[in-house]
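# Provided below for reference: sequence and predicted model.
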Amino acid sequence: MFGFLGRRRDEREVIEIEPDGPVDCIADFTYNFYWQHRGEKLDPDERIPGTSHTFREVVEHLKDGGEVIVRGDAGHRLASSMGADLAYFGGGGGVMDAGVVTVEGDVDTRMGISMVSGTIYVKGEVRDPIGNIIEVRSDRRGYKKFMSVTDILMNGLRAEPVNVTLEPGRMVIDDGHVRDTLGARLDADVEIIHHGNVDLSTGILMRRGTVRIMGDAGKNTGALLSGGTVIIQGDCDDFSGIDMRDGYLMVDGDAGKFLGAQRRGGVILARRGKPVPPTSESDLTEDDRRVLMEAGLRPHLFRKFS
């Protein structure tokens, strides 16, 4: 099926597509980080294989509050950064409302990374790691429903979470999933506690709030951190604090190699780590010790990298 534009009973306009196999980056608001590859990996104006709709048409449709139905499986990075009003594409750099993505089959890894608004329904299975999303109780029979962690904490819950506890100012996640980009673009005085390991870019572009990981983290933890606090109660992979701008990154273990690469500001506190310029090791201040103690960590075990 090449493509179809119709209207559901709730009056939301719908695009239906049936791609040739599980195509990557459907509804990816970054077009697979277009500013890095300039079309070599993905041209926003090329048609999604097997359909009459382009990648750009799908994203613009979601920006207008529409629904995209994928008749079949979806590949990696489905709905990446959905709801991000990206400055590179003429946006204001904040968050916008987004529509609905529905998948009639399975979804491969990294669904909903850095997602900040909108809704995803999936009929089949979703492969870990997933993104900045949790499952909530579905209002469609036979489908799992997913929403952005950031959206829920900043705008309120509109459905019952699954294996997630919500308290005033706090979300506790203990659902067994591995996540990328948890807390992406969070800008509220709230706390996320995640039981179990995470993967890429925890806390990316956060401005306020706290993300605490009860486990290990992958690469790029605290990337582009612009405020708030990220706490890893385990080890990190490499490039922690890359391009960090403000806030605190605390690692109760090994923060990895290339620590603080291209860092512009903020403070990294870790038991171990191998920094690269402009980041270097320095002495803890009284404020650093206070912050560590408030986080339940033992200052005498930590080094400062700034």
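Nice, thanks for sending it over.
# all contacts plus neighbour counts: C-alpha atoms, from now on.
Fine.
# tell me which element Gly65 is part of?
When secondary structure is defined by DSSP states H and E, Gly65 falls outside every helix and strand.
# tell me how many other residues crowd it.
In terms of burial, Gly65 registers 17 neighbours under the definition other CA atoms under 10 Å.
# then Asp243?
A count of nearby residues for Asp243, using other CA under 10 Å, gives 20.
# and it, how close does it get to Leu157?
In this structure, Asp243 and Leu157 are separated by 32 Å, where distance is defined by CA to CA, to the nearest Å.
# surely Asp73 and Gly105 touch.
Yes. Judged on CA atoms under 8 Å, Asp73 makes contact with Gly105 at a distance of 4.4 Å.
# so these two - more neighbours on which side?
Neighbour totals were compared for Asp73 and Gly105, and Asp73 leads with 21 against 17 (other CA under 10 Å).
# what about versus this one:
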Amino acid sequence: MLNIFGRKKDEDENFLEIVLDEAVDCLCDFTYNFYWQHQGEKMDPDEKIPGNDYSYREIVEKLKNGQNIKIIGDVGHRLCSSMGVDLQYFGGSGGEVEVGNIIVDGDVDTRMGISMVKGIIYVKGELKEPFGNLIELKSDKKGYQKYKSITDIMMHGLNGEKLIDSELIGNKLIIEPGHIRDTVGARLNRDAEIIHNGNVDLSTGILMRQGIVRVNGDAGKNTGALLNGGTVIINGDCDDFSAIDMINGALVVNGDAGKFMGAQRKNGVIFAKKGSPIPPTTKKKMDDVDNDNLLRWGLNPSHFKKFG
């Protein structure tokens, strides 16, 4: 018997197959949707995936064990959220873990791969934007688009892969305009720079520890959320809640940082042309170190206010 790739089934990779009659949200979601519960959505990790014998939790555990997953049918929102992360929320290290890969024979709805750090996703159908912390590679499977985590590439290199519409020069990744992404640079922990030409959406630089993410465009809500080191630079405006729950590092907004800036901030600094801070974040006086840092990032210190 031949499979979809034209090979005999017993010669194919080891895939666990899921067939969907309708689009399902949060498949292969390593967070088990805990973050989204705060927005009124609920999900039981041990509930069976509709029409299948496996639960949401079982699929994630199989991915952690290196199992590859093939999904036949259209997929809902937030496919592979935080895939490849040993989440501290569940008692893990917060670091990356090796995982299996995903193949989707169908369309995928928004937010695929938010905060994703490991694994590969192949998509045969349409991928709706915004999608997550992903970049497209030249595919090795005919008829499929291939996506990998931006953070994975910055941490471990291309390893012979070829980028589409982007360029990696040393430790600098230049992403050309054309797609809107969430969580760009999520969990980056290397002295490297990501330049995203064009607008982005949610949570740019979330949980970064090191490096620079520079967006030449506008950003959505929660920019720099949980930032824990490194620098996020937005050469445009942000939506509300910039630097929410910020732990460390620097957020620079070369425009309006929005309302509720720095809510629940623990540490770190915010530079913005304009913004409405909320306690504990207040306006501070700039010093020589601040001026030097802004100049080093190619920015004019006189254009910014400091908040901390």
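Nice, thanks for sending it over. Predicted model only: the values in this text are computed from it and were never measured.
# what's the neighbour count on the alignment partner in the second structure of Val251 of the first structure?
Across the two structures, Val251 of the first structure finds its equivalent in Val253 of the second structure, going by TM-score structural alignment. For Val253 of the second structure, the tally of surrounding residues (other CA under 10 Å) stands at 28.
# chain center to the helix or strand containing Val253 of the second structure: distance?
Secondary structure from DSSP H and E places Val253 of the second structure in strand 248-261. Relative to the mean C-alpha coordinate of its chain, strand 248-261 of the second structure is positioned 19 Å out (CA atoms, centre = their mean, to the nearest Å).
# what's next to it, contact-wise?
209, 224, 227-244, 266-278, 281, 304 (CA atoms under 8 Å, 6 or more residues apart in numbering).
# ok, average deviation of that strand from the first structure?
When the first structure is overlaid, strand 248-261 of the second structure sits 0.4 Å from its aligned residues on average, using mean CA distance after the TM-score superposition for the first structure.
# immediately after that strand, which helix or strand?
strand 269-277.
# which residues in the first structure does that following strand align to?
The alignment places strand 269-277 of the second structure over residues 267-275 of the first structure (TM-score structural alignment).
# same thing with stretch 115-122 of the second structure?
Aligned by TM-score structural alignment, stretch 115-122 of the second structure corresponds to residues 114-121 of the first structure.
# how long is that stretch end to end?
With CA to CA as the measure, stretch 114-121 of the first structure spans 17 Å from end to end.
# same check on stretch 272-287 of the second structure?
Note: stretch 272-287 of the second structure ends 15 Å apart using CA to CA.
# just how off-centre is that stretch within its chain?
27 Å.
# any idea what Leu173 of the second structure aligns with in the first structure?
By TM-score structural alignment, Leu173 of the second structure lines up with Met171 in the first structure.
# not counting its neighbours along the chain, what's nearest that match?
Among residues not flanking Met171 of the first structure along the chain, Ile192 sits closest, at 4.9 Å (CA to CA, 6 or more residues apart in numbering).
# and that neighbour, how far from Leu224 of the first structure?
18 Å.
# so between the two, which is more surrounded?
Comparing Ile192 of the first structure with Leu224 by other CA under 10 Å, the one with more neighbours is Leu224, at 26 against 22.
# show me what contacts the more buried one?
Taking CA under 8 Å, 6+ apart as the definition, contacts of Leu224 of the first structure comprise 204-206, 241-245.
# in a strand, the residue nearest to Met171 of the first structure, correct?
Yes. Secondary structure of Ile192 of the first structure (DSSP: H, G, I helix; E, B strand; the rest coil): part of a strand.
# map it onto the second structure.
Residue-level alignment of Ile192 of the first structure against the second structure, with TM-score structural alignment as criterion, gives Ile194.
# from what I see, its match and Ile212 are in contact.
Yes. With contact defined as CA under 8 Å, Ile194 of the second structure reaches Ile212; the gap is 6.2 Å.
# circling back to that earlier point, list only buried entries from the contacts of strand 248-261 of the second structure.
Among these, the ones that count as buried by 16 or more other CA atoms under 10 Å are 209, 224, 227-244, 266-278, 281, 304.
# using the three-state scheme, assign the nearest residue to Gly256 of the first structure once chain neighbours are set aside.
Once flanking residues are discounted, Gly256 of the first structure sits nearest to Asp238: 4.6 Å by CA to CA, 6+ apart. Of the three states, Asp238 of the first structure takes coil according to three-state DSSP.
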